[in-house]
Structures are given as C-alpha cells and as structure tokens.
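Colleague: Sequence plus the predicted model coming up.
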Amino acid sequence: MVSFGGIARKFFGSANDRRVRSYRSRVAAIAALEESIKALSDEQLAAKTQEFKQQLAEGKTLDDILAPAFAVVREASRRVLGMRPFDVQLTGGMILHDGDIAEMKTGEGKTLVATLPVYLNALSGKGVHVVTVNDYLASRDAGIMGRLYGFLGLTTGVIVHGLDDEQRRAAYACDITYATNNELGFDYLRDNMKYDRGQMVQRGHNFAIVDEVDSILIDEARTPLIISGPLDDRSDLYNTIDAFIPALTADDYEIDEKQRSAIFSEVGTEKLENLLRQAGLLKGESLYDVENVAIVHHINNALKAHKLFQRDKDYIVRNDEIVIIDEFTGRMMPGRRYSEGQHQALEAKEKVTIQPENQTLASITFQNYFRMYAKLAGMTGTAATEAEEFSNIYGLEVVEVPTNLPIQRIDEDDEVYRTFEEKFKAIIVEIREAHQRNQPVLVGTTSIEKSELLAAMLKKEGFTQFNVLNARYHEQEAYIVSQAGVPGAVTIATNMAGRGTDIQLGGNIDMRLERDLEGMEPGPERDAKEAAIRAEVKQLKEKALAAGGLYVIATERHESRRIDNQLRGRSGRQGDPGRSKFYLSLQDDLMRIFGSDRMDGMLQKLGLKEGEAIVHPWINKALERAQKKVEARNFDTRKNLLKYDDVTNDQRKVIFEQRIELMDATDLTETVADMRHEVVDMLVTKHIPERAYAEQWDAKGLKEEVQRLLNLDLPVEDWVQEEGIAEDDIRERLMTAADAAAHDRAERFGPEIMTYVERSILLQTLDHLWREHIVNLDHLRSVVGFRGYAQRDPLQEYKAEAFELFQALLANLREVVTAQLMRVELVREAPQAPEPPPVMQAHHFDPTTGEDEFAQPAIFAADEAIDRDPSNPATWGKVGRNELCPCGSGKKFKHCHGVLTA
C-alpha cells in the first residue's frame, strides 16, 4: 500500500528536490552571462570586483549581484585554476550563500564550490572565514584558491599553528581567511584574555563556511576548547588510589558499556573504605561523607581507567605519555587531555609520568563558538542522517545536491558471520581476489587495534603489498590516501583517515606531480617527466576502471550511519564505477551491545555453519534501526550538554562584552563610582536592616566593613548616636566621604594614570573571579544531576544556582575593585603593562601531522613580529612547515630550507 506522502513525492518531488529546483532559474541566469563574461580581458574581469563593491555601496544586496558575481568566479576559475564549476556546483554555492549545509558526495569539488559564496560575501568587506579540520587542508586550500581570489583583487590569509599575533591579525584583516576550527576558537578565547583592544587579532564573526561540517559541529561538539594553567602536583595520590583497583573483584563494581559508566557495589565500597583507612586517606567514617568528595571522584576515575578505557583503542602510550585516540577518526590527539583527573588516572594505570592537573582559564564549545557568526554554512559528503541536529542546534537546513554524473557504485548487502575469526578470514579472501584482478581496495576499520590485527593476519597469509593508515602512521596520511586508487593497491584505513584528499582511480595526479617533481628545476627534463607521469596515471586509471573501480570493504558497522556513509562515499566519485560491502560478526561491539542476545542461538538453529555468512536486506534494516537508536541517544546527550553549556555561554558573553567595553572606555570614573556606591548601599543595607530600631543597628560591624572596603576611618558609631538620624543620612555621609577620597586620589595622580589603573584592576579582578566561577560551575554541573532523585529538574536547578553564583561574582567584583582602588598608591612613573597569567596551555592537536601543537606552555602576550633577513636563516626563528620559506623562493618551507633529510 502506497502512502499519500509517497504519492505526493512521486508527483511533486521531495522537499529537497523542490529546494534544488528553486535554484534552476539563477543557474540559468549565470549561464546566460557566460559568453559576455568570457569576452572580458583579465583586467576587465578583475575590475568587476570594484564594480560589485560600488553597487553594494549604492544600496544593492548580495542577492542582487549573485548571478553576475558567480559568473565572474566561474570564468576566473577557468582561467586561473583550469576548472570550470559545473551547474550542480553553482547550486551548492547558492545553498552555502543562503546559510545552509550543502551535502555533496566525495569528489564533487566542494573546495571549488566554496569559492563562489566566499567571493560574493567577501565583497561586503566584513571578512569571510573558511574553516577546515587541519592545518594541512587550510594551507593547501588557501594556497590554491588564493590564486583565484588574488586574480580578482581580494586578499587571502591563512591561520595555522605557529603564527604570532601580528601574523594572525594580518590574516584576519584579509578579505578571506582560511583556518582550522581549533585555531579560530583559541584565538577567540585568547582575544578575551588580552588587556588591550589593540592586541586582539579577530575582527568579528560575519560569515563562516565550515568544511567537513559534520566532523566539526557534530563529532567534536562535545569537546570544549580549553585554555588552562597547572595546579599543584598530586601524583602520589593517583598512584596510591590506582593500586587499589587490581585488588577488586567483579563483585565489587558494576560496568555499563552502553552508558560508559562504572560504579562500586556495596561490597566494593566497604572494601575501599578499609583500604583508604589503612592508607590514611579516609576522613570520617564513610566514603560518602562530604569531606571525601574529592577522593570519591578520584576513585571513580581510577575504576573507569581500568575497566572502561582500553589501550590501543581509546588511547595509546607513546613517549612516556597517554595520547587520546579520536573515537570517530581513529587519529591521535596529542595535546588533548581528559579533564577532571581522568587523564591522570590513565597515566597512573599505565605507569607513565603523571602530569599535573590543570585549572580552566577559558573555554568554549564549537557549538557556541560557531553560533556567534551572523551567517553560518557548511559542506560535507554526509550530513542527512544528522539533519535534525543541525536544524535544532544551529538552525541549518541540510540540502542534498545531486551529483554531476550518476553514481555507478554498487552497495552490497552486509555479510554477517558468527565470530571475529570467521569474518576476518572472509575479508582476507575477498582482498586477495580483488588484488588478483587489479581492483584497488580500501579497507575501513574502527580502531588502531583492528587495523593492526588485520595487517598481521594479511602478513601471516603471505600478503605484503598493502599500506596501513591509522593514528600511528598518519604523517604520510594525505599521500597514501591519494594513491589508494592505483590498480591492485590495498589500503587499510582507520575510520576515514585522510578525509579532504580525493581517492582518484589511477592515483591523484596532483600529489604524484608534487612528490615526484619536488626539487626539479623548470625545463625540458622536468616537462618530460611530468608528461610521463600523466601518461602513466591515465593508463593506471583505465586499468582500475576495467577492474571495477575502488572496492570499499568495511570490517564492521560504526555506531553512526554517517561514518559508514563516509567510508562508502570514497568509492564511485564523479560517475566512476565502484563497490562497497560491510563484513560483520556477532562479536562486533554494535551487534554485541545493541543486537539481540538470542541472534547467535537462532542462527545456529537455522544451521549456520562455521565460515558461512548470512546475507539478507532484513539484517541491514535491523542494524540501521540499532544505529538510529544510538544516534538518537548521542544527539540527546549533546542536546542536554548544550542546554547546560548555554547557561555558561550566556554568562561568558556578558563577561567578554564587559571586558571589551572596559578596554574601549576612555574614562572609567563613572563605572568605578557606580561600583563604589553599590558597595556603600550594600554595607548600609546589611548592617542597618529595614524597619529596625536604632539600637538594633550594627554600628561596630559597619565601621569595620567601611575600614576594610573603603579604607576610611569614620566615626560611624558616633553618627548612630545622633538623635533622629536615618539610614539614608548615614548612607549619604558614607558616599560623600568615599567620593571625596576617590576624587582626591584622582586629583593627585591625574586622569590618564588613574584611568589606566582603574582599567588594569577591573580587568585583572574580573578575569580572576571569572576563572573561579568556571570551576564552581563545573563542580555544580557534576553534582546537580542528583537533584533528580528529589523530583526536581536538574537543569532548572542548575540555571537557578548558576544565576546566584553569577550574582555573587558581580557583587564580589564590586567589593574587590572598590577595596583595591581605595587603597592604591601610585608614583609618577611610566605605567607598567599588567602582566598576563604566567603560564597557560591550550589543548590542541594537528590531526594531519600528529604533531603536539600546544605541548609546551605558552605565554599569551603580544609577541613582537620577527624581523627576518632572507639571507640569514639565524634570524628566521620558528618557521611553520606550511609557511612560505623566508628565503623568498616562493616555495613552502618544508619544500625549501625545511626539507627533511635522512
């Protein structure tokens, strides 16, 4: 029976089809301009940029000039890059300009698509940010597409790790800025820790296009960017507690793999209390007495470290440190650390050096950072399965853009085996057969452990011609992935390592040329070698096509359908043939945790013998239902976390806006006076209660507080004895005395120095109190869930108490600032710049190179620009590997003076 919705879709098309059709008229308008634009000279084409800017200045909107602007980019791209955007790419560009997500399959040219809306929106002069997942892609895309923008008279900047503040400020000042999501977030946080507006590097959040938007806004949404400073060393405590866990038995704790939680049973709690008592760590009688809160926290972390975190799956041990493995990409994340002592618990477990815990100085999630942009757009090959989350959290609609050529890939039904061993044996047979017919194979695994297990099994079977691409070897990631389409190539990749680099049948010719011609001078010899490489790649492509294109073999299903689709999507680019198949076993995590416990017995009863597989569309549908459940659970988790983080974010905005106002203000006299008056008001209200008799007034307490906060020795007790005096009279006398003292101080030292001191004290006090406030909010969030047991909504409780804490922060700010300003004594010397917090660390990683980008503590101050002499390498300082070489050759540093030698 066909539903009414199905009939409607058949006649009118889906909502997505109708959205895509709505762009046809504008695509036709762009096509109509093509011949007239082609007739322009290079100078006339470049002059169009100024013409468009003039039209905008005269009142036209970006939508008004979309068609001619896109036509200009199309023609400029043909001339400069040798690529003419297809009609579907124009459609993708318009979706991005509208502030939505363009879902385009792998190989459809998303990098080129972005140039259309980027150019159009950059005409406004407010800056456009193009966001990538790593420094390699940011540098690569900025380098290639920057030629196009430069031809049209626009400037392009790139933000990668290793730049100083001057370089960052210059890059953000460009019309278009390519950067990673991490660098953008950290620059925002660091800007809001500066003491001078002129030191800030960003200039606003106008329009951002996020590449691999699902990876950044979904996969990384739960992990906040954190800038932190170290606390005291407590390694002895971690080692002592870690030693208790091996002494426990299975009856002492309960593990829930679904919820990733571990709790102690009553028996285990009693055993731990005895162990802690012997070690002198237990205060009071019970482990759960309030004074043992910190100990309980550390013990729970130790239990999780031993029972929930697996070595070589969740983390690896390298160079005497624990390096986290990203659960979605399988990449190492040097520099990132689990928070709240969990990382230290893992270090104690693995007997490596325990690094001190850190105090959060500033933090923000990607969810809240990217929602600051006036307009946000994204592109990826896989977003449709997360459409609800993109819509609910970011207000972004996902629009699927049709492929330029029909997809030829064959997606086969899953093969389900009973055990791991049977599944891997079948995969090895399939790999060998594909290799023998010269078909390139990409094998996707979900962890380092699985990729190395498969590699070891292949070697055991005598198979030696394959590449392993996982978090251990990703230094060569981009090149290995680019050549995965060579006939007979076998590439084992952990969870889509190498995204952002196309797998082209026959091999990626651009990367072959870059690698094989590196260091060769232009001339006949280089030309001849280039021609030979092009001919070889063409021949290899024909061979790969004849073998059936890229064959994607997946070793198990991921929790998210989107990750599976990413893997599948590597095959069948631009109308190429291809094939994909998933091999599963009942021992896989997804089947074991979310599948039916009765399935194994059922399959045995049905007569499924060892080595045989069950293949049926029903299995695929059942797995898809399990994946949908997991996706829904993960979405609910992220949505719930965002509700809590929104509370912090609202307060963060107030604090950061207040900081900017303080830095911009030329005169802070009124602000400081208001604070002083509120402190006086608070003191009077506290010590002279409303409607209280004069003999009930706390004159002594008021006098002491006036001395402490206002630095004034006043005869308050005598005033109280005066007949008929009212609380308003006392309030007035206190304010008059305080104002007079403040005025006298300002007169003695002059308005300029006084304003400087007021600004310094306000900013430093605000920062100090805000950091304490962040810690308090973290502690509140960790315990507020227990309010649910009392039938109270934890979120509402959190909001209410967070508001009270924020009110206390503001009251504390008024008191501390007033007390300091009423005591400050100055000498007439040139003011010293306020010192920033001494040591701070940003948790950041480069997923392409695996380099630990923020491993060393950095002092975030305005670094002086390096004065580099091209002829003297000693003056260059630290040069980023993807920066242009300071010698002036025009090559990247890594291809010039920074080339690595054996």
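Modeller: Good, I have the coordinates.

Colleague: Could you use CA atoms for every contact and neighbour count after this?
Modeller: OK.

Colleague: In this protein, spot the strand with the most residues.
Modeller: strand 577-585 (DSSP state E).

Colleague: Which secondary structure elements does the helix or strand following it sit against?
Modeller: Of the helices and strands lying after strand 577-585 in sequence (DSSP states H and E), the nearest is helix 589-594. Packing partners of helix 589-594 (3 or more C-alpha pairs under 8 Å, 6 or more residues apart in numbering; DSSP states H and E): helix 617-664.

Colleague: and with 6 Å instead?
Modeller: Taking 3 or more C-alpha pairs under 6 Å, 6 or more residues apart in numbering; DSSP states H and E as the contact definition, helix 589-594 has no neighbouring helices or strands.

Colleague: How many neighbouring residues does D728 have?
Modeller: 11 (other C-alpha atoms under 10 Å).

Colleague: Show me how far the helix or strand hosting it is from its chain's centre.
Modeller: D728 is part of helix 727-749 when elements are defined by DSSP H and E. Centre-to-centre, helix 727-749 and its host chain are 50 Å apart (C-alpha atoms, centre = their mean, to the nearest Å).

Colleague: Second structure for comparison follows:
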Amino acid sequence: MLGIAKKIFGTENDRTIKKLRPLVQKINDLEPKFEAMNDDALKGQTDVYKQRLADGESLDDLLPEAFATVREAAKRTLGQRHYDVQLIGGITLHRGQVAEMRTGEGKTLVSTLAAYLNALNGKGVHIVTVNDYLAKRDAEWMGQIYGFLGMTVDCINNYEAFGNQRKAAYNCDITYGTNNEFGFDYLRDNMKFSVEEMAQRGHVYTIIDEIDSILIDEARTPLIISGPTDDKSELYRTIDGIIPLIDEEGYDVDEKARTATFNEEGNEQIEDLLNERGLFEGESLYDVENVTVVHHINQALKAHKLYVRDKDYIVKNDEVVLIDEFTGRMMDGRRLSDGLHQAIEAKENVDIKPENVTMASVTLQNYFRLYDKLSGMTGTAETEAGEFAETYGLEVLVIPTNRPIQRIDDEDVIYRTEQEKFKAIVDDIEEKSAKGQPILVGTVSIEKSERLSEYLTQRDVPHRVLNARFHDQEASIVAQAGVPGAVTIATNMAGRGTDIQLGGNLEMRAHQEIPETATEDVRQEQEAKIKAEIAELKEKALKAGGLYVLGTERHESRRIDNQLRGRTGRQGDPGRSKFYLSTEDDLMRIFGGDRLKSMMSSMKFEEGEHLTNRFMSKAVERAQVRVEQRNFDIRKNLLKYDDVMNDQRRTIFEQRMEFMTDDDVSDVIEDFRHQLSEDLIATHIPKKAYAEQWDVEGLNVAIKEAILMDVPFDKWAQEEGIADEEMLTRLKKAGDDAFDQLSSGLDDSEMLRAQKQILLQVIDKNWREHLQQLDSLKSVIGMRAYGQRDPLNEYKSEAFTLFDNLLTSLREDVTKAMMNLLLNVQMQRQQRAQNEQQAATQQAAQNASRTLKNEAGQASPSAARRARSPMDMVGTATAAAGSSAPEASSSETSSKSDPKTASTGELTKKQLIGVSRNSLCPCGSGKKFKHCHGKL
C-alpha cells in the first residue's frame, strides 16, 4: 500500500525537490542580467549584497541573486556553469542539510554557492575536506571564483606554521581544511593565554565534504592533544614476549565485537609467566598491585589477535602507521590510546614511543555541533539518515542526477573459497582489459590489493595499485583510471575526491606533460592536442562499455560499497559494477559463511563454480545492516559518555575565555579566596556544632597550607559566644589583609597580568588532571553493570562529583599559587633592598674612614668625639634607602617580639615579609625561614 502511495504522490524527498524548482527557476531568470555585466560590475555585487545585509535583508532574500552571481563568476573563471541540480544542492547546503549527490555531479562546485552566500556576513565559512591535498586543491581551484568576487580564501594543513599565519587563514572569508586540523585548532585555542594568540574566530557555518566519512566513520575516534609520560619500553617488550607462550585455549576472540579477553585457564598461565619474570605481586592476578601489568597484557593480546599488519596498520620508516578502515589512507600522527599502540610497536619490534597523557580532547560529533549552522555533501548519505538526524539534527536530501544513470549493477557472485574467487576475478579483469574497458578494482585491505597485484603480474596484466603505501600518487592514479584498458586496484574508494573521467583527466595530464616554462601559445597548442587525444580515448572506453567497477568483497558498510559503485556511470556515461564474494571473506565468515560453505559442498559445487542468488545478496546486505547498527550503537554510546564531559568542557572553556577577555580578574581571585575560606570553615567548624567539636588544629594547618598565614583560631575559639559566621568573617579579613600586605608596592598592571596568568595556568593543570580521572573512570565504569547498576548513570554521577572536586581544587590552587607568587616577589624585593643596604653601608664606612683620616691632624678632641661613627653612617644609609628597606631584620624581629606572645596576624604582616630566606624563622621554631613559614 505504501509503495502504491509513493508512486502516486511521490516520496517526501521528491516533494521537497519539487518545492525547490521555482527558486531554481528564479535564479535561471536572472542569468541574462548578470551575463550582461562587465567584470567590474559583477565583482561589485559583493559590496552591494553586504550593504543590503547591513540594511536588514536576510541571506535568504539575497540567495537568488548571490547564486546567479556565483554561477556567472564560475563561467568566467573556470569555464563551468552550475547545473540546475547543483543549484538545488547549493540551496540544500545553505539550509543546513546534507545533500546526497552522486559521484561526478560536481559537489566541489556546488559548495561555492552556499559558501559565497554565507560569507557575505563577514563571520567566516569553514569548508572541511578529508585530506590536506583536497583542501589545498579546492582552495586554489574554487578560490578563483571567490577571488574574482572579492572574497578572501585560504587553507590550513599539517605543513603550515601556526601563529599569525594560521590566524590569517581563519580571518579569511572562506577557509578550507581537514576535520582534524579544525578540531585540533579548537583545542589549541583553548590552551592559549590570550585572545590575540587564538587562531579561530568562531564557529558560524561549515560545509563538510564527504560528510558521512567524517561525521560517521571517523567519529568513533576523538581528537586528543597529549603529552608524553615515562618510558616503559622494556615492560612492553617483556609482556609482548609472553603472549605467544599462552595456549589458544587461554583466551577468547570475538571478531564481531572486536574483543579479545583471557579466560580462567589463560589467567593461570599468565600468573606463572609473570612470576618467572618478577612482574607478579600479591596473591591474585587481579590484586591492586597488578592492575597496570594486567592492563598491558590485555592490550598486548588485542595487538596480536585483533590488529593485522597491512590491514589495520602498516610499518613505515620504523613506525607503526594506522590505516583508516573506511578510506584506506594512512593516518599519520594518529595513535591508539591506553598503551595499545605501544603494544603493536612491541609486536612489530619497532621503536616504542612513550604513552601519552591527555591534555585536551573533543569528539568530532561535539566539535561540529559547536557550529551555528552545519551542512555537508556526499555521494552516500541516505543509508545513515537516521544517525544524521539523531546525532546532528541534520536532514538528508537526495539530489537527482543531472543526466539519467545508465550504470548496470550485476548481482553478487559467491564462490566457495577465496582462492577460487581470486582466480575468477583475474580471469574477468584479463578479459575486460583486453577489449579496452577501463577497470577499477576495489579491495578492503592492503594485503588483499597486493595479493591481487601478484596474480595480475603473473598473468602479465598491466595495472596500478592505490593504497596507503602509495598515498602520494593518489590523485594521479585515480585521474587516469578511465583510460581504455587501464586496471586500477584501490583499497577503499571512499572520499578520494578526484573524478575518474573516461579517456583521462585533462588537467592532470596538462600538469604532468606541459613544462611550467612553456609559453602561453605552446601551452594552448599542447592542451588542444591532449584534449583531442582524451576525446578519442573516451570514445574507445564508451564503446567498450564504460568504466567497470569490480569489488573483491563486501565491506561491512554499505556506504563504502555504494561509493565504489558510484565511481562508474557519472554524468550519464555507461558503466557496470559487480561484486565477487567467497564464504571465506571476513563479513561472510563472521555472519554464517561456514554454513553456506557446507551447503555448497553438499550441493557438489565444482571448483570455480559460483552461486548467483538475489536472496543471498539480500542476506549479505542484512549482515551489513547489522554491522552498521552495531557501529551506530557504539558511536551513540561513546557520544553519551562524551556528552557528560562535553558539558564540563564547555563550562571550563567558556569560563577560561571570559577570564582571558577580562581586563581585571582581581575580583575572581578575591572570590576564590573567600570561597576557599568558606569551604575550610564548613569542613572544620560545621554549623550548629559545639565549640569543643571544632577542629581548630586542622583548620590552622589547612589555612597555613592554602593562604600561607597563621590565624589565631585558638584564641578566637575561646571567646564567649563566638560562632562559625564570626570565625569566617575574621578569616576573610585576615586573608584580605595578608593579600593587601603582600601586594603592596607592586605595579598594578603587572599584578593584573600575573593574576590572569595564574588563573589560566591553574585551570589548565586541573583540567588535564580531571581528563585523566575521567579516562580512568570510563575504563572501569562498565564493571558496575555486574552490580545491576547502569554504567552511564554511574558515570554521570561520578563525573559530576569529580567536576565538583575540580572546582574546589581550582579555588584552593589559585589562592595558594597567588600567595606563593606574592611572597616570592616580596622576598626578592626584600633581598634586593638588603643587598642595596649592605652596599650603602660599605660605601658609607669607606667614606667615613677617609673623612676621619683627612681630619685627624686638624680636628680637636671634642670635634673628633662629635664625628659620626660607622654605625651612625649605617643609619644614614638605611634612611637613604627609602621605603623599600625592610621594617626590621630577622634578628631584630626576634628580639623585639616573643613569638609565643605576638599575635599571628602581626607575624604574617610585619615579620614574615622582611625575613631573608636563609635566616632563622621569626616564629621561634629554630628552623631556617625557607624551611618553615617561608616554605613555598
């Protein structure tokens, strides 16, 4: 019934597209107007639109004219005109939705429409690509349109410096870059100490190319900025040597869930092996003393049993480099956490880099949800529409193709063994290549691509391999994959970003074949020659059937398979796709391949005979759906945990930004000091408690640690009728007096700067420690499920408690650091004053000695008696030193006041400041000042 209704009324997607047609027609109607403008008039439209925005019009009001302007600029700069379906794509992006557009429909050009329109408000547009090459290429390529219209454009990537150059890129109207770089810059900015040092200027609007690859495939791994810890290389190598010694019955591996765990038998073997190596403590493997070793053993098991070389990672230049399972690209600089990467390095016997401590982190989900408006485009989004809606609030709109699709998708063929499958694949490739049909072969791992390459080499079939090992040649290999008879083997074609054009790619060939030194005439002549050759080759490829896409097995994600298929049949070209499977493929094996293999054997399938069955293809698709759902559940669960941290992250980052932008944070410092006093009083002098129940001694110790001062709580506590409120009032006043005394005479601007620096540094230190605590909590919280408690709710509760502790630590640490700094500054000033005093004394003594010698023969005895002694001169020198001289030396303080009778408030104000670090402490303890009240 539903199918009949769709045929009559169309799908919701069809109805949405229909509603957009009048707007497209409105843009088309404006084309003659803009075609009639000269270049200067067309360029001037940008200023006109900006003024209209300032006068109150909205971006929606400007859309038709802005899109028509961009279309005309594209015609004049790139020689390309936006199709009507591309205009629909641009409208979709502007509305903050996901545009699903087939490969070859010109998504890169589509982005210019929405980017230009949204850049008119001057707040910046970020365009996200999957790698640095595409960011640079698109910024230069599409930048011709933006530049023509007076817009500034730049790109950020791994190789450019940070600082002013980075900031300048973000200050452009349109900024290209990868998802990782945008995310890491956000984290770096929130570790800076002034707004001027920050690169990004906000998160207003972003367009994400290959949005499914970035927001779904890569979203399982958070972005982390980390710092190294202690080197444990020997421990990793020792533990790595243990794993091969454990019997297969000692552990369980679940490939579906990607887990590997030791069982009871394995635990016993581990205990014996650890004992032999002196790494076992206590009575049980799971005693607290063995937690670290057990953790590393579990990671080593995963490294050996779950992570496969040339599939999950490669070894390059003595380093373990991870491979993106969805794109097949190397992920340089990306490392697995919790010691797992180190375990793989030990397994491969390469240099082991120290583990890292998290300094800042954010998931891609939570980073991109910072943007006021988020949009994206890809060739395959409909299968993940539910996740886009639930996680990001994004709707998916499937844009029709410019020309009808002529691609033929054959049913999957299934072989009994992988060996039989590969033989059939090689036969098919050899046959199609011989008749001049270009072939794109998709594999799911480097290992499979290199194995297939060996088979083709044995048959003398020319071919090229594209995988993580040949990452740098990616663009040129893909660009020429449409040449007649070309055979290209690619590991996961997701997000390659370069179209496979039948006959070859003009731009790529021109770049490779025409020298940079060639004159314009020579260049045009050569380009015309290449264009003619490509047209001839395209005709041959079309006659041979167009591009043939051959999949060597099904990926666990339908989107990756669809992206591979989508490489053929672009812009109405003919094409064909086919997948070869075997019961030994990973996906088939995990989801019932053994049963199918037994069935094929019982049905007496001969070697090389295959099964073609529509129901089997549907069964494979159902298996993919189950894997996708499981992966979605994993991402959703991870996001729930990260949302807890994200709320805290935003609170800290917003507070940090507020402190950075404030000129004066002295009120915050005072507030922290007062709150600390309240916390200490509440802890040691509870409300409604009797005086004899007060912990006066503990309060004294805590105050001395936090505010570096003695307060006469003993004396106050003995006063009749005194309560906790009065104690708090006196404590706050004593703290304020001590702060004022220590900060007296200091430069106000320097003081304000120091307060801000301390505030930010203490926040960063405590936030790093908090992240480590949350990581540790997350790793063990799952155990709460055994006690019939929801781990997520437990995590929320525990994380809230930890965050509350973080805020308490902030108040205490900021107060302590501030008082320490002031005490240090005052002691340095005191030391300088003492040095000046000693120098003046010596100079005065020398002057007096010379005076006495000069007057000795002339002065009468009475005159000699009236002459000042060296001691008198010391007094004069002290007076000359001015107010910077100490009020009293340490010895004078000791003789003038008895520490047992002097009030502790006076000790702090008068005696504490004027004491040399190496003098005896004025409290009478007999210790040096630096080891007593001057201890930092």
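Modeller: Here it is on my side, so go on. This is a predicted model, so every value here is computed, not measured.

Colleague: check the fit of the helix or strand just after the helix holding D728 of the first structure onto the second structure and give the mean distance.
Modeller: For helix 727-749 of the first structure, the following helix or strand on the C-terminal side (DSSP H and E) is helix 751-784. Superposing on the second structure places helix 751-784 of the first structure at an average distance of 0.8 Å from its equivalents, by mean C-alpha distance after the TM-score superposition for the first structure.

Colleague: residues in the second structure matched by helix 751-784 of the first structure, start to end?
Modeller: The alignment of helix 751-784 of the first structure onto the second structure (TM-score structural alignment) spans residues 748-781.

Colleague: Distance of the residue positioned nearest the centre of the second structure relative to V293 of the second structure?
Modeller: Central residue of the second structure (C-alpha atoms, centre = their mean): L223, 2.7 Å from the mean position. Going from L223 of the second structure to V293 of the second structure by C-alpha to C-alpha, to the nearest Å gives 27 Å.

Colleague: Which residue in the first structure aligns with L587 of the second structure?
Modeller: Under the alignment (TM-score structural alignment), L587 of the second structure pairs with L590 of the first structure.

Colleague: roughly how far apart are that match and E556 of the first structure?
Modeller: 8 Å.

Colleague: In terms of neighbours, single out the busier of those two.
Modeller: Using other C-alpha under 10 Å as the criterion, L590 of the first structure and E556 rank with E556 on top: 23 against 19.

Colleague: so how far is F86 of the first structure from the residue nearest to that one when sequence neighbours are not counted?
Modeller: In space, E556 of the first structure comes closest to L584 once its chain neighbours are excluded; the distance is 5.0 Å by C-alpha to C-alpha, 6 or more residues apart in numbering. From L584 of the first structure across to F86 of the first structure, the span is 39 Å (C-alpha to C-alpha).

Colleague: if you count what's nearby, which of those two comes out ahead?
Modeller: When neighbours are counted by other C-alpha under 10 Å, L584 comes out ahead of the other of L584 of the first structure and F86, with 26 against 15.

Colleague: Run through the helices of the stretch 301-450 of the first structure in chain order.
Modeller: For the stretch 301-450 of the first structure, applying DSSP state H, counting those that start in this stretch gives helices covering 342-349, 366-370, 387-389, 420-436, 448-460.

Colleague: As a markdown table, these with distance to M379 of the first structure and mean neighbour count would be great.
Modeller: Shown next, in a markdown table, are these (distance: least, C-alpha to C-alpha, whole Å; neighbours: other C-alpha atoms under 10 Å):
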| stretch | distance to M379 of the first structure | mean neighbour count |
| --- | --- | --- |
| helix 342-349 | 34 | 24 |
| helix 366-370 | 14 | 20 |
| helix 387-389 | 13 | 18 |
| helix 420-436 | 33 | 17 |
| helix 448-460 | 28 | 17 |
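
Colleague: Looking at those helices, which is nearest to I761 of the first structure?
Modeller: Nearest to I761 of the first structure, of all these, is helix 366-370, at 27.9 Å by C-alpha to C-alpha.

Colleague: For the aligned partner of M709 of the second structure in the first structure, give its distance to A819 of the first structure.
Modeller: Alignment of M709 of the second structure against the first structure is given by TM-score structural alignment, with L712 as its counterpart. L712 of the first structure is 10 Å from A819 of the first structure, where distance means C-alpha to C-alpha.

Colleague: ditto for A455 of the first structure
Modeller: 67 Å.

Colleague: wait, isn't the residue nearest to the centre of the second structure in contact with S361?
Modeller: Yes. Contact criterion C-alpha atoms under 6 Å: L223 of the second structure and S361 qualify, at 5.5 Å.

Colleague: Tally up the residues packed near the residue nearest to D642 of the second structure when sequence neighbours are not counted, please.
Modeller: In space, D642 of the second structure comes closest to T363 once its chain neighbours are excluded; the distance is 7.4 Å by C-alpha to C-alpha, 6+ apart. Counted with other C-alpha under 10 Å, residues neighbouring T363 of the second structure total 22.

Colleague: Matching T363 of the second structure against the first structure, which residue comes up?
Modeller: Using TM-score structural alignment, T363 of the second structure lines up with T365 in the first structure.

Colleague: And I514 of the second structure, by the same measure?
Modeller: That one, I514 of the second structure, aligns with L517 by TM-score structural alignment.

Colleague: next one: N164 of the second structure
Modeller: By TM-score structural alignment, N164 of the second structure lines up with E166.
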